[in-house]
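Q: pasting a predicted model and its sequence here:
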Amino acid sequence: MSYVNPTEFVVKMIDAGTAKIFMSTHDILIRAFMAGAILALSAAFAVTITVQTGEPLAGAILFPVGFCLLYLMGFDLLTGVFTLAPLALIDKRKGVTAAGVLRNWWLVFIGNFAGAFMVAAMMAIIFTFGFSEPPNEVGQKIGHIGEGRTLGYAAHGAAGMLTLFIRAVLCNWMVSTGVVAAMMSTSVSGKVIGMWMPIMLFFYMGFEHSIVNMFLFPSGLMLGGKFSMMDYFIWNEIPTVVGNLVGGLTFVGLTLYSTHGRKRAEPPQQGNGLIDVAGVPAE
């Protein structure tokens, strides 16, 4: 059977988080750079499809191709390490410290931003023929996305900031579910199917993903978007990063660990012989 039950894949989550914390700076930066670049290309792909077809669902259905590819190649997104790395600390893995978790997060952020920014510059060149003419239709769309998701939030003040934060929480609830879903199967097809569904959901719903935004907003500024870099950081990137952390760790990492991770070392309960959905004796 290719299905991995929750008690087993939670151990995989903790193991993965531990490995990421002890990874060398060189490896973290390369893997994060490639993850940011691939996800940025996928975002450009999805926006292009949406503009050319006039159907946002078409873009959302195909956007997960980038996420699946980067995961299968072992690259790292900030949204994923937000969920996995703290579990190694909570599980008291040997040598894991809070400083090690923060180091991993910071290096992944830098790598993701560098990769996404590189693709943002490349796509801006493509959309404007090397900045020799106004951006094409797709480039204009990206510029408008940047305006709506910075100044649009700012126009609503505190309510806008709350909306942005909640969208970021919901985003990484789904994205981290996709990361974990890939651990539920030992087959490539099973991993891809598991990842595809929640990633498609987050993109179509317009939730805020910090790494996707590392592409959309710098690219939008290069393409004539009417907002500033400060608007981007204050009214999108920083609140999105915080919301992504809360969503992934709270609704995925901690919930799975609290109900499946802590119980993996406990002896089976002798009771009525019923079996629960995870395949262990019911309590």
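A: Good, I have the coordinates.

Q: CA only for contacts and neighbour counts going forward, please
A: Will do.

Q: which ones are touching the residue nearest the centre of the chain?
A: The residue lying closest to the centre of the chain (Cα atoms, centre = their mean) is Thr79, at 3.9 Å. Contacts here follow Cα atoms under 8 Å, 6 or more residues apart in numbering; on that basis Thr79 touches 172, 175-176, 209-211, 244-245, 248.

Q: cool, His260 as well?
A: His260 makes contact with 6-7, 10, according to Cα under 8 Å, 6+ apart.

Q: dropping in the other structure now:
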Amino acid sequence: MTSGSPCPLAEKPPEKRFLTPAETTCLIAENGKRVLNQSLSRTLLLSLLAGVYIAFGAQLATIVTHDAAPIIGDGLARFVAGSVFSLGLMLVVICGAELFTGNSLLTKAALHGHIRWSSIWSNWTVVLAGNLVGSLFFAWLMFHSLLWEQGQIAERALTTAQAKVELSFAAALIRGILCNWLVCLAVFMATAARDVTGKILACYVPIMAFVASGFEHSIANMYFIPTGLLLAGVPGLEAPGLTWGGFLANIIPVTLGNIIGGVIFVGFAYWYIHLKALRTS
């Protein structure tokens, strides 16, 4: 284990309503040390919970907006979907869970020398697998809850899944970059907030923005697309082209995009701005 440069701003966060960007960057880098002492079972369980929490927000967005566009317009329907979808990250941040996209910020700890890069790869592998299992489990639960028997809701879920698998590699990659840029900014701001109300607001605005904009989140898609695949087997519901191969063809570029967006545009950018001088001094 390499010994990183001290980050004095994070040793004892000041008692105030929010941290400055420099203080927040330090605190995130310090918090990254948790991967060194956290057991595999703990990481896996927290990852399963995160997959379920994101799926809670995703299914809520589907149900709330399945018939909204003809009434309030597509733009406002997207705004409502994003508003309720933000529940997922609120649960992750406030209740505690390991979300792959948010863990892009572990790169701050590696860049600052607190953890090895191999620790990040190991964490990402376990967390991504746990998020996937949690998302699939929740999709299975929702399918067997029979809440999807209402035709319009099922059709909306199928349409959402179909649209995602039809994206080109380049479009999915770019939408993934833009998505996790916002998700990691939400985590950054939630870390800066010192109370629950501040953390809720920090999660809400960026997540609402990415959903309303149509960006792509890998863990959310691990719920959306399998839900469509389950529904495609129901008599009367058709989804041509919706296959597990299409699921992988979406998840791969979206995941790569999420990594680029979180690691480069948030993790590296703020480390370079606030911590690079400390690392090299």
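A: Looks like it arrived, so ask away. From a predicted model like this one, the values you see are computed outputs, not experimental measurements.

Q: TM-score them against each other, please.
A: Remark: TM-score between the superposed chains equals 0.85 [TM-score structural alignment, normalised by the length of the second structure]; 252 aligned residues with a Cα RMSD of 1.8 Å.

Q: which one of the contacts of Thr79 of the first structure sits closest to Glu237 of the first structure?
A: Nearest to Glu237 of the first structure among the contacts of Thr79 of the first structure, counting by Cα to Cα, is Ser210 at 6.0 Å.

Q: for Met34 of the first structure, see how far away that closest one is.
A: Taking Cα to Cα, to the nearest Å as the measure, Ser210 of the first structure falls 15 Å from Met34 of the first structure.

Q: same question, Phe75 of the first structure
A: Separation of Phe75 of the first structure from Met34 of the first structure (Cα to Cα) stands at 7 Å.

Q: spit out the contact partners of the residue nearest to Thr160 of the second structure when sequence neighbours are not counted.
A: Nearest non-adjacent residue to Thr160 of the second structure, counting by Cα to Cα, 6 or more residues apart in numbering: Phe224, 7.1 Å away. Residues counted as contacts of Phe224 of the second structure (Cα under 8 Å, 6+ apart) are 58-59, 139, 157, 160-161.

Q: counterpart of Phe224 of the second structure in the first structure?
A: Structural alignment (TM-score structural alignment) places Phe224 of the second structure against Leu216 in the first structure.

Q: one more: Val35 of the second structure?
A: Residue correspondence to the first structure (TM-score structural alignment): Val35 of the second structure is matched to Lys20.

Q: mean per-residue distance, the helix or strand harbouring that match to the second structure?
A: In this assignment (DSSP states H and E), Lys20 of the first structure forms part of helix 6-21. Relative to the second structure, and after both are superposed, helix 6-21 of the first structure has an average distance of 1.6 Å to its aligned residues, where the measure is mean Cα distance after the TM-score superposition for the first structure.

Q: for that helix, name the packing helices and strands.
A: For helix 6-21 of the first structure, the elements it packs on are helix 78-90, helix 98-128, judged by 3 or more Cα pairs under 8 Å, 6 or more residues apart in numbering; DSSP states H and E.

Q: so after that helix, what's the next helix or strand?
A: Scanning the chain past helix 6-21 of the first structure towards its C-terminal end, the next helix or strand to appear is helix 25-53 (assignment: DSSP H and E).

Q: ok, now which ones touch Ser187 of the first structure?
A: Contacts of Ser187 of the first structure by Cα under 8 Å, 6+ apart are Ser2.

Q: show me what it lines up with in the second structure.
A: In the second structure, the residue paired with Ser187 of the first structure according to TM-score structural alignment is Asp195.

Q: same deal with Leu70 of the first structure?
A: Structural alignment places Leu70 of the first structure opposite Val92 in the second structure (criterion: TM-score structural alignment).

Q: what do you get for Lys92 of the first structure?
A: Alignment of Lys92 of the first structure against the second structure is given by TM-score structural alignment, with Gly113 as its counterpart.

Q: ok, its match - how many residues close by?
A: Gly113 of the second structure is flanked by 19 other residues according to other Cα atoms under 10 Å.

Q: tell me the contacts of the closest residue in space to Leu91 of the second structure that isn't next to it in sequence?
A: Taking Cα to Cα, 6+ apart as the measure, Leu91 of the second structure lies nearest to Tyr53, with 6.2 Å between them; neighbours along the chain are not counted. Contacts for Tyr53 of the second structure (Cα under 8 Å, 6+ apart) come out as 87-89, 91-92.
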